[in-house]
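S.K.: Mind folding the following:
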Amino acid sequence: MDDKGLFLDRVSIALNGRILVAVTHRVLPGEVLTVMGPSGSGKSTLLAFIGGFLDPAFAASGRVLINGFDFTARPAEDRHAGILFQDPLLFAHMSVGGNLAFGIPASVKGKAARSALVDAALEGVGLAGMAARDPATLSGGQKARAALARALLSSPRLLLLDEPFSKLDAELRSQMRELVFAKARTSGLPVVLVTHDEADARAAGGPIVHVGATE
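M.R.: Alright, predicted model coming up:
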């Protein structure tokens, strides 16, 4: 259907009267929209608006439609956006499996069912058998994979990526790009990627929006 995916309808975000971002764009299921621009240009601010957690200091207009439904006035928890940041943000007091289980919707009942989902998700990102591990024992690449698995387990409607590859070395960066974009295509999730890196944009393979200017 034509309304599937994410539609940014005349979205405009301003701070102190200065427009940072003005965009209208549809992101199809499995497609990656890359947003590029210098620091302070409003890239992450756009993600916050889409995800429903924009700082009230910003003035925003326009609509966020997900699969044809208007979520502009809905809280973040209703939007079900999977979000990956520069840092994996794994909970230090939980095991790797506990971190993933945290993302599973409450509607999934039963320890066995939830554990099975965790095990399958870990296998899907190359971390089979690591559910009992302490996150502190994981490498940077493994932490990034665990964060991706947790995001996918939350049954997201879309993925928001805020430079999630920037702290990985070149080889890991390439591997994670391939993994994240492949998972998005398989799951039919529209993706918005914020990055400074032209290689990220090329790997994403979708449309590119340039925003802002230097402050």
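S.K.: only C-alpha atoms for contact and neighbour calcs from this point on.
M.R.: Fine.
S.K.: and the stretch of helix or strand F102 belongs to, how far from the chain's centre?
M.R.: Secondary structure from DSSP states H and E places F102 in helix 96-103. For helix 96-103, the separation from the chain centroid amounts to 17 Å (computed by C-alpha atoms, centre = their mean, to the nearest Å).
S.K.: Stretch 106-119 now?
M.R.: 23 Å.
S.K.: what residues does it touch?
M.R.: G97, L100, A101, I104, A128, G129, A131, L153 (C-alpha atoms under 8 Å, 6 or more residues apart in numbering).
S.K.: in this protein, which spans are strands?
M.R.: With strands called from DSSP state E, the chain shows them at 6-15, 18-27, 32-36, 59-66, 69-70, 81-84, 158-162, 191-195, 208-210.
S.K.: Which residues are in contact with the spatially most central residue of the chain?
M.R.: Nearest residue to the geometric centre of the chain (C-alpha atoms, centre = their mean): L160, 2.6 Å. L160 makes contact with L47, G51, A81, G82, I83, L84, V191, V192, L193 under the criterion C-alpha under 8 Å, 6+ apart.
S.K.: Next, the structure of the following sequence, for comparison with the previous one:
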Amino acid sequence: MVEGARRGLALERLAITHAGRPLVALDIVVAPGEAATVMGPSGVGKSTLLAAVTGTLDPAFAMTGRVRLDGVDVTGLPTEARRIGILFQDELLFPHLSVGGNLAFGLPAHVRGRAARRARVEAALERVGLSGYAGRDPATLSGGQKARVALMRMLLSEPRALLLDEAFSRLDAALRDQIRRLVFDMARRDGLPVLQVTHDRSDAAAANGPVLELHP
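M.R.: Below you'll find the model as predicted:
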């Protein structure tokens, strides 16, 4: 972290245009453990905003401004170097890997040795109430279990910020509330700034943080 810099995820005068047409303009700092929400209807540019933050913006779009993490400018860094985790509405678990294999995929390279990696995976499963599930086929899991595995795979990669792209939209009401609480509680405990995009006001209420509206 740059000495004296404000911690968290900062979008500094971030502006995105398409064919010269303004889409998104934001200037916000999300503090560690805080969850900010960007709301707006489909097609307004919410997922495009997250692509800009992760470094996966389509070349058809133009971006100005800066993305900083803990004071470090990551705007020009490749996606894998930014250490920004993202959860989508689909869990995107690898069907050819076991639950444990999916989690191990998220482990950073500095965690070496089979025993150390297995211990990290088992600890992650225990953290979300899935002890003993390492050998399971992801296809045998319930929707809530898949969501928890996807969350822990992302957290095992040791991100410094978390993005949520309509992450709860496919869950039924009861499960949605449970997984939302889990995600936001873990982010607070781990000190991760969270930026979620959604069209659902209950997601924004659950985040209990600043809300920004995008308009067509």
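S.K.: After superposing, what score do the chains get?
M.R.: After superposition, the two chains reach a TM-score of 0.97 (TM-score structural alignment, normalised by the length of structure 1), with 213 aligned residues with a C-alpha RMSD of 0.8 Å.
S.K.: so what does the helix holding F102 of structure 1 touch, helix or strand wise?
M.R.: Applying 3 or more C-alpha pairs under 8 Å, 6 or more residues apart in numbering; DSSP states H and E, one finds that helix 96-103 of structure 1 contacts helix 111-124, helix 140-153.
S.K.: Can you state the residues of structure 2 onto which the last one aligns?
M.R.: It refers to helix 140-153 of structure 1. Counting by TM-score structural alignment, helix 140-153 of structure 1 falls onto residues 143-156 of structure 2.
S.K.: In the matching stretch, which of the residues would be classed as buried?
M.R.: By 16 or more other C-alpha atoms under 10 Å, the buried positions in stretch 143-156 of structure 2 come out as 144-156.
S.K.: do the same with stretch 60-70 of structure 1
M.R.: Buried residues in stretch 60-70 of structure 1 (16+ other C-alpha under 10 Å): A60, R63, V64, L65, I66, N67.
S.K.: Same list (those) but as JSON lines, adding distance to L122 of structure 1.
M.R.: Rendered in JSON lines, the data for the buried residues of stretch 60-70 of structure 1 read as follows (distance: C-alpha to C-alpha, whole Å):
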{"residue": "A60", "distance to L122 of structure 1": "38"}
{"residue": "R63", "distance to L122 of structure 1": "35"}
{"residue": "V64", "distance to L122 of structure 1": "31"}
{"residue": "L65", "distance to L122 of structure 1": "31"}
{"residue": "I66", "distance to L122 of structure 1": "28"}
{"residue": "N67", "distance to L122 of structure 1": "28"}
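S.K.: Show me which of the residues you listed is closest to D9 of structure 1.
M.R.: R63 (5.0 Å; C-alpha to C-alpha).
S.K.: Now which residue in structure 2 aligns to the closest one?
M.R.: Using TM-score structural alignment, R63 of structure 1 lines up with R66 in structure 2.
S.K.: Then F181 of structure 1?
M.R.: Checking TM-score structural alignment: F181 of structure 1 goes with F184.
S.K.: Was I right to think that match contacts A207?
M.R.: Yes: assessed by C-alpha atoms under 8 Å, F184 of structure 2 is found in contact with A207 at 6.6 Å.
S.K.: re the thing from before, compared with structure 1, how much does the match of helix 140-153 of structure 1 deviate?
M.R.: Compared with structure 1 after fitting, stretch 143-156 of structure 2 deviates on average by 0.4 Å (mean C-alpha distance after the TM-score superposition for structure 1).
S.K.: can you list the residues that contact stretch 171-180 of structure 1?
M.R.: Contacts of stretch 171-180 of structure 1 (C-alpha under 8 Å, 6+ apart): V125, G141, A144, R145, L148, F165, S166, D200, A203, A204.
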